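Q: Below: sequence and its predicted model.
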Amino acid sequence: MPEITLMFWVLKILTTGMGEAMSDFLGQKSVPIGGAIGVFGFAYAMRLQLRQREYRAPVYWFAVMMVAIFGTMIADVLKDGTGVSYAVTTPVFAALTAYVFFRWHRSEGTLSIHTILTRRRERFYWCAVLSTFALGTAAGDLTAISLHLGFLDSVFLFAVAIVIPGLAWWRGNLNPIVAFWSAYVITRPLGASVVDWLGKPHAQTGLGLGDGTVSALALILFVALVAYTAVTKRDIQPARDRNLNISYPLGSGSSI
């Protein structure tokens, strides 16, 4: 796993938004082709990532990107295919995410990404990432569409929400692992709300740039930032953290 730096959060929010825009764009062009890209791209990215013996920025962030696209498709297909409202799918995905965390912690005794040193822990991690993407997609659409806040107001809402766990951790009032995963979940609706505001038509409270344009711009920026991290290697965890094979309980004051 990468070191948690400012670049990590920038790339995470960027991939969430890019996943939203690309999923919508592919769905507009061809649902079967878009679905095939989402499913097979996700499967290939996971296979590639799980075969790695150490963190590699291009492989890791490619996996995150494909999880973003696939997770968005899951949430959208459930809503559009069944007609179930976001008010229902949001708590369903929240319950699924909580279940993944419960099983992970029950099995491993920790949710710290600095102790992902086995394949089992890594599989738990990616299950959590996928469920948080689906949850964030549903939550973002719930506020913007179902609750009629619009995309820009949703951006402000989630921008404030993501700061809260960071401030609570900084002041020592929140466990760092809880703070990390709280912020991680919120990155999804935040990034999705930003790209929806940029890409959706004016009738839907957006700027009307188009999902294709927003996807292309986000992809260019994504490739540039991942290349930067791969070259500088500033996101490599220190050896003392990567080799630390201990389990931190959620109630401890340990680092993430």
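A: Done, it's in. Quick caveat: nothing in here was measured; it's all calculated off a predicted structure. Numbering: from 1, shown residues only.

Q: use CA for all of it now, contacts and neighbours both
A: Will do.

Q: Contacts only, for G199.
A: 21, 206-211, 213-214 (CA atoms under 8 Å, 6 or more residues apart in numbering).

Q: try this one side by side with the last:
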Amino acid sequence: MTNPLPEHVRTILFNRVPEVTFAFWVIKILSTTTGETFADYLNADLGWGLSLTTAVMGALLVAALIAQFATKRYNSGVYWTVVVLISIVGTLLTDNLTDVLGVELWVSTLIFTLVLGITFGIWFAREHTLSIHTIFTRRREAFYWIAILFTFALGTAAGDLISEGLGLGYLFGTILFSALIGVIAIARFAFKANVVFCFWAAYILTRPLGASIGDLLSQAPADGGMGVGTTITSVVFLAVIVAVAAYLGSTVNRQRREATALIEDARLVDAA
């Protein structure tokens, strides 16, 4: 081909993470909610305890990441499996600090804020971008997943600090974090704020939003929840995640076929 591939075609064909669409944000919030409720289900309802739950979920995450890095490009099923598992493990990181080591939530929030900032700093210093539209290499993807893990841990700590530590409740947390995400959306689309900053800010905030929604649904009314329970909440949200992930996968496959057809047409034009 005479001309290089257009940027959007390169992204569709080679990017190792999904395009950021409305469906992306829906499944992201659902996965964070599931991470909160499923961790509580294993830890408390099944009586596994934090140590066993962390060990099992950590092992599953490692296996999922190996599968993810073994793929040549974005695979919807593998990718979202990693997101759900990393959501659970990120939740457990904060829970272990709080419940096992006795670290206060405001301290955990500060720690993960600093660690995430350092991660972004190293990532930018090495790659000169934090954009998720150019995750074409294994190194960039490694930075991406490390950042994702710390966003989940930070979001858990911040969400628990607001809802439980300050005693403001799960409904207040849900409203607060929804409003903050709304502010970011307005900044991005109305005032053209930096797209990379807005993405990561929203990504961090969807974690405490999802956690607040999960706790609001699953916890007992006496604790400020609706009493649905962790089992039902986890199963329903996992089912929706599977359905939306399947939709995203089919959409990506269609886009890849269209991009491949464009490349073939361009080759025919060059040959002529």
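A: That came through fine. These figures come from a predicted structure and were not determined experimentally.

Q: Just give the TM-score of the two.
A: The TM-score (TM-score structural alignment, normalised by the length of structure 1) is 0.90; 240 aligned residues with a CA RMSD of 1.7 Å.

Q: Emit the ChimeraX select command for whichever of the contacts of G199 of structure 1 are buried.
A: Per 16 or more other CA atoms under 10 Å, the buried members of the contacts of G199 of structure 1 correspond to this ChimeraX selection:
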select :21,206,207,208,209,210,211,213,214
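
Q: Over which residues of structure 1 does stretch 72-91 of structure 2 lie when aligned?
A: Mapping stretch 72-91 of structure 2 onto structure 1 (TM-score structural alignment) gives residues 53-72.

Q: how far out from the middle of the chain is that stretch?
A: 10 Å (CA atoms, centre = their mean, to the nearest Å).

Q: before we move on, the earlier item: I'd like the contacts of G199 of structure 1 laid out as JSON lines, including secondary structure and distance to R188 of structure 1.
A: Output for those, formatted as JSON lines (DSSP: H, G, I helix; E, B strand; the rest coil; distance: CA to CA, whole Å):
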{"residue": "A21", "secondary structure": "helix", "distance to R188 of structure 1": "12"}
{"residue": "G206", "secondary structure": "coil", "distance to R188 of structure 1": "18"}
{"residue": "L207", "secondary structure": "coil", "distance to R188 of structure 1": "20"}
{"residue": "G208", "secondary structure": "coil", "distance to R188 of structure 1": "21"}
{"residue": "L209", "secondary structure": "coil", "distance to R188 of structure 1": "21"}
{"residue": "G210", "secondary structure": "coil", "distance to R188 of structure 1": "20"}
{"residue": "D211", "secondary structure": "helix", "distance to R188 of structure 1": "17"}
{"residue": "T213", "secondary structure": "helix", "distance to R188 of structure 1": "20"}
{"residue": "V214", "secondary structure": "helix", "distance to R188 of structure 1": "16"}
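
Q: Take the contacts of G199 of structure 1 and lay them out in TSV including distance to A95 of structure 1.
A: Conversion of the contacts of G199 of structure 1 to TSV gives the following (distance: CA to CA, whole Å):
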residue	distance to A95 of structure 1
A21	25
G206	30
L207	33
G208	34
L209	35
G210	33
D211	30
T213	34
V214	31
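
Q: tell me which of the contacts of G199 of structure 1 is nearest to T187 of structure 1?
A: Distances from T187 of structure 1 to the contacts of G199 of structure 1, taken as CA to CA, are shortest for A21 (14.8 Å).

Q: Would you mind confirming that the closest one makes contact with L209?
A: No. Assessed by CA atoms under 8 Å, A21 of structure 1 is found out of contact with L209, at 11.1 Å.

Q: quick one: what's aligned to V183 of structure 2 in structure 1?
A: Match for V183 of structure 2 (TM-score structural alignment): I164.

Q: can you check A39 of structure 2 too?
A: Aligned partner of A39 of structure 2 by TM-score structural alignment: S23.

Q: give the contact list for its match.
A: 34, 38, 69-70, 72-73 are the contacts of S23 of structure 1 under CA under 8 Å, 6+ apart.

Q: same check, this time on V31 of structure 1
A: By CA under 8 Å, 6+ apart, V31 of structure 1 has no neighbours at all.

Q: Top of the contacts of S23 of structure 1 by number of neighbours, please.
A: I69 (31 neighbours; other CA atoms under 10 Å).

Q: Identify the residue nearest it in space, chain neighbours excluded?
A: With sequence-adjacent residues excluded and distances taken as CA to CA, 6 or more residues apart in numbering, I69 of structure 1 is closest to G19, at 4.2 Å.

Q: Now do the same contact list for that neighbour.
A: 65-70, 72, 192.

Q: Spell out which two among the residues you listed are the most distant pair, please.
A: Farthest pair in those, by CA to CA: M66 and A192, 14.6 Å.

Q: what helix or strand is T132 of structure 1 on?
A: helix 119-141 (DSSP states H and E).

Q: Output the contacting helices and strands for the helix or strand following that helix.
A: Using DSSP H and E, the helix or strand that directly follows helix 119-141 of structure 1 along the chain is helix 151-170. Packing contacts for helix 151-170 of structure 1, counted by 3 or more CA pairs under 8 Å, 6 or more residues apart in numbering; DSSP states H and E, involve helix 176-199.

Q: how distant is the helix it packs on from the center of its chain?
A: 7 Å.

Q: ditto for stretch 123-139 of structure 1
A: With CA atoms, centre = their mean, you get 7 Å for stretch 123-139 of structure 1.

Q: was I right about G159 of structure 2 contacting T206?
A: No. If you go by CA under 8 Å, G159 of structure 2 and T206 don't touch, sitting 9.9 Å apart.

Q: residues touching the aligned partner of T21 of structure 2 in structure 1, list them.
A: Aligned counterpart of T21 of structure 2 in structure 1: T5 (TM-score structural alignment). Counting by CA under 8 Å, 6+ apart, T5 of structure 1 touches D235.

Q: Please apply the same query to H202 of structure 1.
A: G208.

Q: Looking at structure 2, name the residue matched to it.
A: So H202 of structure 1 corresponds to P221, using TM-score structural alignment.

Q: got it, and P189 of structure 1?
A: P189 of structure 1 maps onto P208 in structure 2, by TM-score structural alignment.

Q: okay, the contacts of S23 of structure 1 in JSON lines with secondary structure next?
A: Below are those laid out as JSON lines (DSSP: H, G, I helix; E, B strand; the rest coil):
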{"residue": "G34", "secondary structure": "helix"}
{"residue": "G38", "secondary structure": "helix"}
{"residue": "I69", "secondary structure": "helix"}
{"residue": "F70", "secondary structure": "helix"}
{"residue": "T72", "secondary structure": "helix"}
{"residue": "M73", "secondary structure": "helix"}
